[in-house]
Structure formats: C-alpha cells, structure tokens
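Chemist: next comes the sequence, and after it the predicted model I'd like to discuss.
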Amino acid sequence: MTGSTLDLNWLISVDDHVIEPGHLWQTWLPQRLRERGPQLVIDDDGMGVWHYLGMKSQASGLSAVVGRDKSEFSPEPLGYQEMRPGCYDAKARVEDMNQAGILASMTFPTFPAFCGQTFYRGEDKELGLACIVAYNDWMIEEWSATAPGRFIPLTLIPLWDPEAAATEVRRVAGRGVRAVAFSENPEPLGLPTINDPDRYWDPFFRAAEECGVVICMHVGSSSQIPAINANTSFMANLSWGAVRTSGTMLDWLFSGVFERFPQLKISLAEGNIGWIPYFLERAEQVIDKQRYWVQRGIDYDPNAGSRQARKDAGTQTIDYLNFDIRQSFRDHIYGCFIDDIAGIRNIDLIGEDNVMIETDYPHSDSTWPNSIKLATDRLAGLDPELRYKILRGNAERLFQFTAADTTTLPVPGSLS
C-alpha cells in the first residue's frame, strides 16, 4: 500500500478494558463449579459486588468513567446501571468503537485483575484454573466472536503453575489467540522473577515463543503502585507511573530471556513511550562502562562495597562484549501509548516498528470519544506509512490479526 491508499481514519487499540458481565462464570464454568465460582451480587443500592472464595471486590469508579465529564471522575465504585453499556456489553462496545474510530480493541480484565492475580490469590487453585479457562473461552467465543475482526482476544494463565500456563497458552493458540497477559513484575505477587536461577517461567516462555503468542504486561499488573516516598501524594505517584514500565523493559532486556527464546515478543501496555530513548541510551552507557568485569563473572555488592563470584556465572546467557541492546529492543519489545507527544517526536530513536497506540476505554485516561481525532492531530506531519504503522499496522503484524474491512463500517463519529 502507498500513502495515497492507506486508510488513516481508524486505529487499533492494544490496551482497553472490560468490566466483566455478571453472567460470565455462571455461564462458562462447568455446572458443578458455578456455585463456588465468581458471582456478581447486586446490593440494595444497585452496586455490583463480586464474591469469590470469601473475597469481595468492586471496580474503582475510575475504571468505568467513559462518557462522563472529567469533573465527575471519582474512584468511588459505580453500579453497572451507572456505567456506559460499552463497559460490559460487546455490542455496545462496538458502537462506541465506531464512534471513536477504533477499528479493533484488546481488552484487559477487571475482576481477575490485569493478569489474573485474583485467581492466584484464591486458595483453591483447581477452581482458579477452571475460572481462567472459563474466562478465556468467554473472551474467545463470546466477547471477541460478537464482532469478528473488531477484538484481539487477550487471555490469562495460571500464574502459580508454569507448566499449566504453557498448556493453556497452547490451547488458546490453537484457537487463534496471539496475546496472553502477564505481570510486569511477579515478585511483589510472591512469585519468582523472570531472572529466577531455576528458570521457573521457562515452560510458559517456551510455549509463548513456539505459538507466536505475545506476552502483554499492563502497568499495575504487579498489584502495586510505586511511591516516591511514604508521604507523596497520589497525583505525584501517578505522574511517576512510567517508572514501573521502564523497569520492566530493562529487566527483560538484561534477563537473558530473549537470548534463550529469540522469537519471543512482549508488549508494555499503558506505560507510554517518551522515556524509552533515554533508558536505552543509559543502558548502552552502562554496558559500555561495566561490561568487562560483569562478563568475567564478578558480582558487586553496593552495600558492602565488596565483590564475589557470581552464583549464576555458569548460566549467564548474555555476551556483554557483543550485546546490542537496541537491537534486542527492536527484536522483542513493543511500547504502547495513549497520548505521548514526547514519544511521538522521538519515534526515530525508539523504532517505528515498535510502537502501538491505545485508547484505555473505559478508564479515566481514555481518549474516547475523540480517539482517532486526537491521534490524527498528534501524528500530523509524519509520513502516511509511519502513521499507518502506529495506528494499526504494527498491531496487526505483531498479533497476526486481520481487522474488519473498514469500507463496511460507518464513518467514525457518524453515530455520535
């Protein structure tokens, strides 16, 4: 396609969210498990509360503010009757997508948490696995099947069992799925890190690589919010949030995972991209100055100021004398942004093939209903081919996704 034939009126959002409908687990779990599975209970005030294994949860009001004026935003929970139907109903979601120029959407979960932490926290892991399988089946057969070519299905894994996770990755991949949610940092969840010397996660990583399934990590999927200090305001900490995603990027680049699994791809959702050029540059500086003693297998304890032999020297998989960290980034990592002027201005330093756009519907950061309009304004001045990559081409390629034919869809905004 040439610049004159590219349809730049639509985008693919690789980070949106779904507020799960109340029937999900009561329909998709086996009959014998439904009584113990997640149940949505509507209280006298019309508020929906999820009940699961003694746990109760409600989504923050900031998770379902789409359609409201910013002056009405609040973290106080909303009842389902107060939400825009597109939060939980796929047909209504498609109508909202048409209005905003969103051709296709990948939706992260809400009640299960961004990578299924809710089921990991539950004591009954057999039930938890069944709930994950039920969620994945619902995501594939109901939510995504409502409008073919409009949803990129994102599935979950049992975090507590990498072998079972690998089995589930292979199962859903056999049904066309190319995206699975994972934690930006498993350690705060009480799980091994991706640097675990026993390579706890390798069965999962291996299955994802073999099946061409992208590991998608949403900011907050470590179930923690970084704090600048104990007394810092929420506003300051939220503004500082990209520190989580930069840490995830660097952890993966230096972990050796990509050396063991050279075809593996990861996506960093809702982390923005403006920080990427700096941290890649800084990482290059660190490698240049420190690579020789690290390559010799020396470890450094900054607290004691001493050195000792590396315990994992025999398993080190990165050749720091020849390590090209920018190439590793280009081969494996995809950054995602909602609205990031600094990042767009530095696309050449990031890589035009490694950037995707998102709308964050129905969260408080969402660009809906002005998604394609804002994207068009922000990307103005870039070559049409580059705009197309950012708007949809990179997502289609990464997730091996065939989007709906835009000529069959209403003109964006025509339904408003």
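Modeler: Noted; the coordinates are in hand.
Chemist: use CA for all of it now, contacts and neighbours both
Modeler: Noted.
Chemist: flag every buried residue along the longest helix along the chain.
Modeler: Secondary structure assigned by DSSP state H gives helix 276-295 as the longest helix of the chain. For helix 276-295, a neighbour-count test (16 or more other Cα atoms under 10 Å) marks Ile276, Pro277, Leu280, Ala283, Glu284, Ile287, Arg291, Val294 as buried.
Chemist: quick one: which of these is nearest to Ile333?
Modeler: Ile276 (10.8 Å; Cα to Cα).
Chemist: how many neighbours does the closest residue to that closest one other than its chain neighbours have?
Modeler: The spatially closest residue to Ile276, leaving aside those adjacent along the chain, is Ile350, at 6.5 Å (Cα to Cα, 6 or more residues apart in numbering). Using other Cα atoms under 10 Å, Ile350 has 24 other residues around it.
Chemist: same check on Ala166?
Modeler: 20.
Chemist: tell me which element it is part of?
Modeler: helix 162-173 (DSSP states H and E).
Chemist: if we can go back for a sec, which other helices and strands contact the longest helix of the chain?
Modeler: helix 242-255, helix 325-332, helix 347-350 (3 or more Cα pairs under 8 Å, 6 or more residues apart in numbering; DSSP states H and E).
Chemist: putting a second one here so we can go through both:
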Amino acid sequence: MYIDEWHPMIPDNRTITAGITHVIMAFIDPKNFSTTTDYSPSPVIMQVQDLRHHFDNGTKIGIALGGWGSFSDGFSDVATEQYRAGFSANLAQWMDRQGYDFVDIDWEYPGGNGASQPSNATADIENFPLLLDAIKKALKPGKSVSISVAATPIGMGAFKSAEKTKSTWETVDFVTIMAYDYVNRASKRTGHHTDVEGSKAAVQRYIDLGLPPEKINLGFPFYAKWFQVEDNCHNLTTPDSCEIVPAQDADGADNYKSGVLTFEMKNVQPPPLPASLELTVDATCGVHNNTATTKKCADGYCCSQDGWCGNTTAHCLPLCQTGYGECRGPDAIASFKRARENFKYDEGKGALWYFDETTSPRLFWTWENTDLMSRKFDEIVNSPANKLGGVAAWSLGENSAGWMHVLQMQNMTRLRSSDNQSEGEGMGIGECPRLP
C-alpha cells in the first residue's frame, strides 16, 4: 500500500489496515543520494517507527524513489557507471539509519513513455537492470528491492524481451504493475483509465517477458479521472466515442482540462457550505481535513482544491471549491456525484464510465468501484493459470471516505488466503510475503 505526502491520512482503526504487509512512503528524489552519505530530509510522512504503529506487527516499511514528474529524471544520472555504486551505497546507509525495510524504484519510465523519448533512452534501458543489481548488492541481507512498472506498451521501453529482462526479474523481490492511467492528459480520445481487460493484458505482457507471476502485484487506483470533451462530439453511447480537449500544452505541461478526483470525504461527501462566510485573512479557505472552514476568498479570487486563495488557472479550474470564491470551470465534485449515480457499465472490458452532459464544457469520467475490484481478483489475481503474488494500491489516504476500496482488498485477500489454506498450500494473511 502506497501512502503519499499529498494524501497522508491513515485510519486510526488498525482493523482497517490489517493484512497490509508492505507500506511504501512516496516519494524521494534519487538525486539526493548521488554524491552524499549524510542526506537527512524531513520524513516523507512521518518517522518509520511511528508509522509502524498504524499497521500489523511485522509489516515492512519501504521508501519509493522517483515517481511521476521531475523526480524520475534523476535516475538517468545515478544509473550510470560513474554514479550507481556510490548512489547505491549512500542509499543503503541512509535506509539503515532511517529504519526502512525495502526500497521501491519508481522510474517513470526507463527509455521514455512514448510521448517523451529522452536523448539517453538507450543508455537508460541498458543501465536500469545494472542499477537494480547495484542497489540489491548494497543493501543488508533481508532488505528488499521492488519496482513499479507501466501497464501499457508505450511505457515499457525497458522491457523488450525475456532475454533482456531476465536479470531484472532475478534481482527484484516484487513488481507492482500500475494497472491504471491508460488514458491520461496526453491521450486524444476518451476511454477507460483502468479496466479488467486492460489489466489482464498488462499482466500477461510481463509474464510473457519471463516475470514469475508470484513476483507480480496488480496495482489498483483509489481515484477517478475526468476529461473535458470537444463540443462537436454528440455520440455519447460508448466510452471511447469522443475526442478529448487537449489536456496539456506543447511542452507537456498540465493545462487543467483534465484531472484526478480521489475517494476522500471532501470529494465524495463534502460538508455543506456554512450559512455565513467571513473574508479570509491568511489566504486559507474551503474544506480542510474534510471539515468546512468559515473563510472565503476576496472578490476575484478562487479557492483551490488545496484550500488556498489565488487567481491563477491552478486555483480557479481543477477542483476549485465552489462557494468559497470564484470558479472558472465546471464543478467537478458535483459532476462526479452525478457520475456515481448514473454510471454506465462496460461489462466486456470491465469498467465504469459516464459523460456528464450538464456541465459546460462536458466532462467524461472513468473509474472503478469495489465490484470491479472483485472481478480483477477473480479473473486476474487469483487466476488458476497465473496466480499472482498479491495486490497493491495508490494510495491509502485517497480512500479515506469510508476506506471501502481498502476493505475490499482486505476482504478479497482474506478469501484468497482461506482458499489457499483449505488446499493446504497457503499462509495467513499477515504472513504472506508479497501482498503490499
């Protein structure tokens, strides 16, 4: 289970987190370990020993390096022959001091992601397994290395053949396939950002490359995605029927014509707007920690999704908080409520979708519910042909509106464990080595 600094909420009730065997705190820039051994940042979420109190005894705590955006850029340098030995030694020493049990390498993506091909793509592909090997050798015995990998072919530049990937699979202890974001802001048309068939195909691609199924964790997203669609699209009967309004600038920067909405209370069931609002004096506004404040922004300013007043596009478009200031786009939170109440079910591919025709511009929604999570367990994770090592999710705090997705994963892994034990081949859920 990933936990991230943008959604750091952790349930107080440990029965909700029961069964989580690996926790990955995200993210740290790999460049921090390129030349120094005394890197000492503030904890990503909290100190490792404090975090352990929220989970089962024996739960492994890891740190994720890289992630989406500029943090992954540093891997190209630290993976070179010049830096990787020193980098790995520095990382291993720091992990020992902090008390981490494993490291997750989240390089997005070695060799590029199709839309962006770095000039050193060939070198990255060659250096990727060498970096993993150097890290594994630098760690003390008992500490693990995991990787997170793309689910679509366009992001699999470093995974071309079973021969080329053999050393990678031998080095790492488990692999999380990020079976989501199939449609993103670089996409041209609407479609499912996660679905059963796409996830099934992703898993099979890695198995065909020689990755043992028992090392695979299927990744689940705890968020929905929305996209603005072109006004000239009038066929709204299929999920892939509309062109998306270009959702990024020519240089790849977000232009806020698409977005992510998490399953947090402030998004799923926002508190009512207070009867009276006073003008803010410290630029804070809106909903904080799922509780509405009584402060609003001055005229001409918007209340951002993070609860700050401003008048930039970032404040006024994506998930701008209606009623606490101006908003210059559709109300995404109200739209998602309509989507959840009126969704369409693509039974063939195994996904949910919805076009909201009441907004201007119209919004397209793509997400999954707990029923579809069950389908993924039945058809992929527990498939008799290729039973996987476990499951993973991004990210814990994004599901704080009742923890329903977390509880469904817990339920399904318990059923799986019971089935295995009845066959005389399994372990208890808290003992399974790979169920992050």
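Modeler: Cool, got the structure. Just so you know, these numbers come straight off a predicted model, no measurement behind them.
Chemist: report the TM-score for the pair.
Modeler: Once superposed, chain against chain, the TM-score is 0.43 (TM-score structural alignment, normalised by the length of the first structure); 244 aligned residues with a Cα RMSD of 5.1 Å.
Chemist: just to revisit the earlier point, helix or strand right after the helix holding Ala166 of the first structure?
Modeler: Counting by DSSP H and E, the element after helix 162-173 of the first structure in chain order, helix or strand, is strand 179-182.
Chemist: tell me which other helices or strands that next one touches.
Modeler: Contacts defined by 3+ Cα pairs under 8 Å, 6+ apart place strand 179-182 of the first structure against strand 214-218.
Chemist: what about Thr176 of the second structure, neighbour count?
Modeler: The local packing of Thr176 of the second structure (other Cα under 10 Å) involves 25 other residues.
Chemist: which strands or helices does the one helix or strand it maps to pack on?
Modeler: Secondary structure from DSSP H and E places Thr176 of the second structure in strand 174-178. Under the contact definition 3+ Cα pairs under 8 Å, 6+ apart, strand 174-178 of the second structure sits against strand 144-150, strand 216-221.
Chemist: helices or strands up against the helix or strand following the longest helix of the first structure?
Modeler: Using DSSP H and E, the next helix or strand after helix 276-295 of the first structure towards the C-terminus is strand 298-301. Helices and strands touching strand 298-301 of the first structure, by 3+ Cα pairs under 8 Å, 6+ apart, are strand 306-309.
Chemist: so which bits of the strand it packs on are buried?
Modeler: Buried, per 16+ other Cα under 10 Å, within strand 306-309 of the first structure: nothing.
Chemist: contact partners of that strand?
Modeler: Gly297, Ile298, Asp299, Tyr300, Asp301 (Cα atoms under 8 Å, 6 or more residues apart in numbering).
Chemist: quick revisit: would you tell me which of the helices and strands packed on helix 276-295 of the first structure gets closest to Arg170 of the first structure?
Modeler: The closest of those to Arg170 of the first structure is helix 325-332. By Cα to Cα, the value is 20.1 Å.
Chemist: adding distance to Glu209 of the first structure, write the helices and strands packed on helix 276-295 of the first structure out as TSV.
Modeler: Compiled in TSV, those are given as follows (distance: least, Cα to Cα, whole Å):
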stretch	distance to Glu209 of the first structure
helix 242-255	15
helix 325-332	11
helix 347-350	23
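Chemist: out of the ones you listed, nearest to Ile215 of the first structure?
Modeler: helix 325-332 (10.3 Å).
Chemist: quick one: neighbours of the residue nearest to Cys211 of the first structure when sequence neighbours are not counted, just the number.
Modeler: Of all residues not flanking Cys211 of the first structure in the chain, Ala173 sits nearest, at 6.3 Å (Cα to Cα, 6+ apart). Residues near Ala173 of the first structure, counting by other Cα under 10 Å, number 20.
Chemist: so Ala173 of the first structure versus Ser255 of the first structure, what's the distance?
Modeler: According to Cα to Cα, to the nearest Å, Ala173 of the first structure and Ser255 of the first structure sit 25 Å apart.
Chemist: cool, Ile357 of the first structure as well?
Modeler: Counting by Cα to Cα, the gap from Ile357 of the first structure to Ser255 of the first structure is 26 Å.
Chemist: tell me which of these two has more neighbours.
Modeler: Ranked by neighbour count (other Cα under 10 Å), Ile357 of the first structure and Ser255 place Ile357 first, with 27 against 18.
Chemist: I figured the more buried one hits Ile344, correct?
Modeler: No - Ile357 of the first structure lies out of contact with Ile344 (Cα atoms under 8 Å); the separation is 10.7 Å.
Chemist: next structured bit after the strand holding Thr176 of the second structure?
Modeler: helix 196-208.
Chemist: tell me the helices and strands packed up against that next one.
Modeler: Using 3+ Cα pairs under 8 Å, 6+ apart, helix 196-208 of the second structure sits against strand 216-221, helix 370-376.
Chemist: can you give me the distance of Phe27 of the second structure to Val203 of the second structure?
Modeler: Distance, Phe27 of the second structure to Val203 of the second structure, by Cα to Cα: 25 Å.
Chemist: should've said Phe227 of the second structure
Modeler: Phe227 of the second structure sits at a distance of 26 Å from Val203 of the second structure (criterion: Cα to Cα).
Chemist: which of those two has more residues huddled nearby?
Modeler: Counted by other Cα under 10 Å, Phe227 of the second structure and Val203 do not tie: Phe227 has more neighbours, with 29 against 25.
Chemist: with adjacent residues omitted, what lies nearest to that one?
Modeler: Take Phe227 of the second structure and drop its neighbours on the chain: the residue closest to it by Cα to Cα, 6+ apart is Ser258, 4.3 Å away.
Chemist: and that neighbour, how far from Ala334 of the second structure?
Modeler: From Ser258 of the second structure to Ala334 of the second structure the distance is 15 Å (Cα to Cα).
Chemist: having no further points to raise, I will conclude here.
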